[in-house]
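1. my questions concern the predicted model and sequence given below.
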Amino acid sequence: MNKQSLTSTIIFALAIIIASLLLKQGIVEFKTLDRSVAVKGLAEKEVMANTVIWPINYSLAGNDLTKLIDELEAKNQAVSAFLALHGFGDEEISVSPPNVADKLAQPYAQLEKGQMRYFVMSSITVYSHEPEKVRHALTKVTQLAKQGIAISSDRYDAKVQYIFTGLNDIKPEMIQQATEKAREVAEKFATDSKSTLGKIKSARQGQFSISDRDSNSPHIKRVRVVSSVEYYLVD
């Protein structure tokens, strides 16, 4: 073998050795990067509702429809006066047309003894950005009862709805809090496994949920979000 061939052979062998070492190192690094830990971080916050919808429903029954409508209009005026007394403006109050039911409107229908023919229901809705005004007014509804206005409260469509609309204002803070909680858990896991926490491999923000804090305080809301984060682990 001449000198040139020997040199080429040596260079070729060294290239193979270097390539093998690089390949081995790449495999080791790939396996290292493949090690990860997936954790979740929870963020919760209590907020006050900033919008309220208060349906005020009441009904009357009788056999003279004209008198019933007149009585209903008088009661609507009494309710509007009650609301104005408690600080509600005209822009916060809407009065729906009366709902009239005639029991003799159906074919072959007949009234039993003592039954009233007509049933009319009125619906007034308060939509306000001041829930405390509604909460205060609710403690005074007996004033309406003394005027013969019995407000329905057991119907599903008569429940007061307290709403929080400021989610976008608190989202960044809560996402940051949830991410920090997730990292705390990941760092504890890394320490226990004698590893070092690396970069984020993937992250997913959960949906925000808003619920009543409890059944007795629907005006206080609990906002909740869970973030899922996966971190690389490095030896």
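-> That came in fine, so what should we check first? Everything numeric here is computed off the predicted structure, so don't read it as measured data. Residues are numbered from 1 along each chain as shown.

2. contacts and neighbour counts: CA atoms only from here.
-> Noted.

3. how many neighbours does residue 60 have?
-> 17 (other Cα atoms under 10 Å).

4. just the buried positions in stretch 166-178, please.
-> By 16 or more other Cα atoms under 10 Å, the buried positions in stretch 166-178 come out as 174, 175, 177, 178.

5. who's in contact with that stretch?
-> Identification of contacts with stretch 166-178 by Cα atoms under 8 Å, 6 or more residues apart in numbering yields 40, 41, 42, 43, 44, 45, 50, 205, 225, 226, 227.

6. my guess is the third one meets residue 224, correct?
-> Yes: Residue 42 is in contact with residue 224 according to Cα atoms under 8 Å; the separation is 7.4 Å.

7. second structure for comparison follows:
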Amino acid sequence: MKYESFIKPAIISVAIIITALILGGAFKNRNITQDSISVVGLGTKDFESDEILWTGNYSARAKEAKDAYNMINADKDKVKSFFQSKGFKDAEFSFGGVTFEKIFRTITIEQKGEQIKQEQVFDGYIATQTVAFNSRKNPLLMKKIESVVDQTSELINSGIEFEGSRIQYTYSDLPSLKQNLIEKGTQDARERAEKIVLTANGKLGKLKDASMGVFQITGKGSIEEDSYGGNFDTYSKFKTARITVRLTYNLQ
């Protein structure tokens, strides 16, 4: 009985000590976690695109492939002359290869006024050719391309089935732009952290961790929301680029 009365208090004492050590360690680790601050900075820049790409295509239809090819070749000469008349040099635009597509029409077979079946009947070929314009760091050529886009109806009026695409605008030096945004975002995050800590009468310590958000390019003034995979607008001449930077600092 005396032995048992001695063992039980000893076990309880050891348990209390172990519990205290565990709680003390948890409290210490909690303080380590809390003795830091994470802030997100934003780097933005408005810029004007310096690259442009515009394409158009025209087609010709005939029962035989060779006839469609001859027609598209004749149209090519007209298209070339049209753009030359608008001030373009031969080196400022290029033609793609001719592609062919078989076309079919649907006929309905009826008997005694009732539809029996429908069949696809071969109806000839469509030949298509593309013409492309692009410019890099050439404002005059870019302006000339933008101007001619609204004049292609003249080709349609001359009997050429011309269809233009939307103009695409890009930027030639994205690496430098991205680097500039990272610097701005990092500076913004640092300033935010300093203001928060100063307001709380604290002191900012060493940088603990840094991470970068998704690089986004949208049209200037766009209300488009940020995409998880990143937006990359190609249809706006004037754009806004932005990136977020998250910094975590230790506190002193």
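-> That came through fine. Remember, it's a predicted structure, so these values are computed and weren't measured experimentally.

8. closest to residue 35 of structure 1 out of the buried residues of stretch 166-178 of structure 1?
-> Using Cα to Cα, residue 178 is the member of these that sits closest to residue 35 of structure 1, with 22.8 Å.

9. the residue mapped onto residue 148 of structure 2 from structure 1: which element?
-> Counting by TM-score structural alignment, residue 148 of structure 2 lines up with residue 137 in structure 1. Element membership for residue 137 of structure 1, per DSSP states H and E: helix 131-138.

10. helices and strands around that helix, which ones?
-> strand 51-62 (3 or more Cα pairs under 8 Å, 6 or more residues apart in numbering; DSSP states H and E).

11. which pair in the contacts of stretch 166-178 of structure 1 spans the largest distance?
-> Going by Cα to Cα, the pair spanning the contacts of stretch 166-178 of structure 1 furthest: 40 and 50, at 29.9 Å.

12. these two: who's more crowded?
-> A count of neighbours by other Cα under 10 Å puts residue 40 above the other of residue 40 of structure 1 and residue 50, at 22 against 17.

13. confirm that one sits in a helix?
-> No: if the criterion is DSSP: H, G, I helix; E, B strand; the rest coil, then residue 40 of structure 1 is strand and not within a helix.

14. what comes up buried for the helix or strand that contains residue 46 of structure 1?
-> Using DSSP H and E, residue 46 of structure 1 sits in strand 36-48. Within strand 36-48 of structure 1, the residues scored as buried using 16+ other Cα under 10 Å are 36, 37, 38, 39, 40, 41, 42, 43, 44, 47, 48.

15. next one: residue 192 of structure 1 from residue 173 of structure 1, what distance?
-> As judged by Cα to Cα, to the nearest Å, residue 192 of structure 1 and residue 173 of structure 1 stand 29 Å apart.

16. ok, residue 233 of structure 1 next?
-> Residue 233 of structure 1 is 27 Å from residue 173 of structure 1, by Cα to Cα.

17. do the same with residue 209 of structure 1
-> 15 Å.

18. picking up where we left off before, the strand holding residue 46 of structure 1 vs structure 2, mean deviation?
-> By mean Cα distance after the TM-score superposition for structure 1, the fitted strand 36-48 of structure 1 averages 1.1 Å away from its aligned residues in structure 2.

19. any idea how far that strand is from the chain center?
-> With Cα atoms, centre = their mean, to the nearest Å as the basis, strand 36-48 of structure 1 stands 15 Å off its chain's centre.

20. cool, and stretch 48-65 of structure 2?
-> With Cα atoms, centre = their mean, you get 23 Å for stretch 48-65 of structure 2.

21. what does the strand holding residue 46 of structure 1 rub up against?
-> Under the contact criterion Cα under 8 Å, 6+ apart, strand 36-48 of structure 1 has outside partners 164, 174-175, 177-183, 185-186, 189, 201, 213, 219-233.

22. list buried residues within those residues.
-> 164, 174-175, 177-183, 186, 189, 213, 219-233.
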